[in-house]
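Peer 1: Curious how this folds, go ahead:
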Amino acid sequence: MRVDVPDTPACRRSYEIAAEYHSPSLLNHSVRAYLFAAAYADERGIAFDAELLYVAAMLHDLGLTREFDNHSLGYETAAGHVAWAFAAGAGWPVARRERVAEVIVRHMWAEVDLAEDPEGHLLELSTAMDISGRSTDLIPPAVREETLARYPRLDLAAEFTACVLDQGARKPDSFAAGFVRSGIADRIAANPLNA
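Peer 2: The predicted model follows:
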């Protein structure tokens, strides 16, 4: 099963931004998030906006970076604001700018309703697969193997754990803090994709 990456100016520019500001581990995570989401959707016949999902996947963790970290907002909310500004620069209408920000914020929810928000559902699912190892058996095996070979995890487990612990400590009311309290560090360490 081959997953196509949408080739639009917004997709190319969002990858450039991710590559500029993310470490190699976080950049590969962003790419895997899209590929896992798209493969899952394609295998199940879920219709989704590929450009919107790709841009959201590339920009969803920008709030973890030093340059875009916000002293009071959760990193997903900060990243959503960056994505809104990016989408404005890309010429997207206001409703589409709001959608990309919404998808990024919702990727931190425990669950996003597929019928209400397919892109948010897919990004929430794929990032949980890649970070905490939830439902990795739902990734088509051929896609999982090829994606991990092309975009290896590198130091993602240690790096992301450090980021979420830092965010949780500084922002006690954030999603990150809730994840820390619920044992995210242990789930990241036990992720079968790390093997």
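
Peer 1: hey, let's count contacts and neighbours off CA atoms from now on
Peer 2: Noted.

Peer 1: From residue 108, how far off is residue 164?
Peer 2: 12 Å (CA to CA, to the nearest Å).

Peer 1: I misspoke; the intended subject was residue 57.
Peer 2: 12 Å.

Peer 1: neighbour count winner among these two?
Peer 2: Per other CA atoms under 10 Å, whichever of residue 57 and residue 108 has more neighbours is residue 57, with 32 against 23.

Peer 1: Correct me if wrong: that one contacts residue 30.
Peer 2: Yes - counting by CA atoms under 8 Å, residue 57 touches residue 30, with 5.4 Å between them.

Peer 1: Show me the helices in this structure, by range?
Peer 2: 9-21, 24-44, 50-59, 75-89, 94-106, 118-132, 141-150, 156-170, 175-181, 184-190 (DSSP state H).

Peer 1: Check which residues of stretch 126-145 are buried.
Peer 2: 126-134, 136, 139, 143-144 (16 or more other CA atoms under 10 Å).

Peer 1: so how far is it off the chain centroid?
Peer 2: 13 Å (CA atoms, centre = their mean, to the nearest Å).

Peer 1: Second input sequence below; structure requested for side-by-side comparison:
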Amino acid sequence: MTGVFSDIKIPDSKIAREAAELVRQHETEMLFNHSVRVFVFGAMKGVRQNLKFDSELLYVAALFHDLGLIEAYHTDTKRFEVDSADAAREFLRSHGIADLKADLVWEAIALHTTPGIPQYMRPEIALTNAGVLVDVVGIGYDDYTPEQRDAVIAAYPRGDFKNEFIKVQTCSALKKPQTTFGTVNVDYIEDSDHSFRKPNACTRIRNTPWRS
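Peer 2: Here you go, the predicted structure:
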């Protein structure tokens, strides 16, 4: 595992190493590299903003945040974010981590695709979301120097990230389209199937059994 980026060190505790090993067993190189980049970019932002955060918990949240996209952790009824969060919480509890910390990681992962909310929450939650945003859709890209971006990409290459990431997300969303209601995940289905009509909040309200 490479190293140090602008004073951001990849955690090397027993839990951190075992978390990385578990995730690496299941995820492709593309997803694993993305997960580590999420940690580094999130931690860089935390340092830049003088936030106090638990680096190990942020690392575990970043590592596990997409694990629900993998068949071994997929469920038919939960959003992939919740599948990912459940896996992380179970891992931390199995290592004797207190529920308050395990629940914090759960929240960071479960909310990592939710717009407009995580940035107002605890640093580990906000920074997980921030790392995802810059690596996936480029929000905050210019807040990092070219040297910082280049160093992270050299250590954890993107490859054909854009196309491969969309493919993985689409595959997951198509398996359980109802879980994408009200989330960005519905976009993957619409991009793949132009005949798909996403659930509509107004239609759902009008179709309730209430008379008015």
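
Peer 1: Quick check: TM-score for this pair?
Peer 2: Once superposed, the chains reach a TM-score of 0.86 (TM-score structural alignment, normalised by the length of the first structure), with 186 aligned residues with a CA RMSD of 2.2 Å.

Peer 1: Quick one: the buried residues of stretch 126-145 of the first structure as CSV, columns for distance to residue 152 of the first structure too.
Peer 2: Output for these, formatted as CSV (distance: CA to CA, whole Å):
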residue, distance to residue 152 of the first structure
126, 15
127, 15
128, 17
129, 14
130, 11
131, 13
132, 16
133, 15
134, 18
136, 15
139, 16
143, 13
144, 11
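
Peer 1: hmm, which two among those residues are most spread apart?
Peer 2: 132 and 143 (18.2 Å; CA to CA).

Peer 1: so what's the residue nearest the centre of the second structure up against?
Peer 2: The C-alpha lying nearest the average C-alpha coordinate of the second structure belongs to residue 65 (CA atoms, centre = their mean; 3.6 Å). The contact partners of residue 65 of the second structure, by CA atoms under 8 Å, 6 or more residues apart in numbering, come to 35, 81, 84, 85, 109, 110, 112.

Peer 1: Relative to residue 27 of the first structure, how far out is the counterpart of it in the first structure?
Peer 2: Superposed on the first structure with TM-score structural alignment, residue 65 of the second structure falls opposite residue 60. From residue 60 of the first structure across to residue 27 of the first structure, the span is 11 Å (CA to CA).

Peer 1: One more: residue 115 of the first structure?
Peer 2: 29 Å.

Peer 1: same question, residue 46 of the first structure
Peer 2: Residue 46 of the first structure is 25 Å from residue 27 of the first structure, by CA to CA.

Peer 1: Give me the more crowded residue out of these two.
Peer 2: Higher neighbour count among residue 46 of the first structure and residue 27: residue 27, with 24 against 15, using other CA under 10 Å.

Peer 1: Map that one onto the second structure.
Peer 2: The equivalent of residue 27 of the first structure in the second structure is residue 32 (alignment by TM-score structural alignment).

Peer 1: Enumerate every residue touching its match.
Peer 2: By CA under 8 Å, 6+ apart, the neighbours of residue 32 of the second structure are 23, 24, 63.

Peer 1: does residue 105 of the second structure really touch residue 58, like I thought?
Peer 2: Yes - contact status for residue 105 of the second structure versus residue 58: in contact at 7.4 Å, counting by CA under 8 Å.

Peer 1: Identify the contacts common to these two.
Peer 2: 124, 125.

Peer 1: List the contacts of stretch 33-53 of the first structure.
Peer 2: 1-3, 5-6, 8, 10-11, 54, 57-58, 100, 103, 118-120, 122-123, 125-127, 130, 138-140, 143-144, 147.

Peer 1: go with 6 Å
Peer 2: 6, 54, 57, 119, 122, 126, 127 (CA atoms under 6 Å, 6 or more residues apart in numbering).

Peer 1: And for the fourth one, the neighbour number?
Peer 2: Neighbour count for residue 119 of the first structure, taken as other CA under 10 Å: 34.

Peer 1: how close does it sit to residue 94 of the first structure?
Peer 2: According to CA to CA, residue 119 of the first structure stands 17 Å off from residue 94 of the first structure.

Peer 1: do the last one as well
Peer 2: As defined by CA to CA, residue 127 of the first structure lies at a distance of 26 Å from residue 94 of the first structure.
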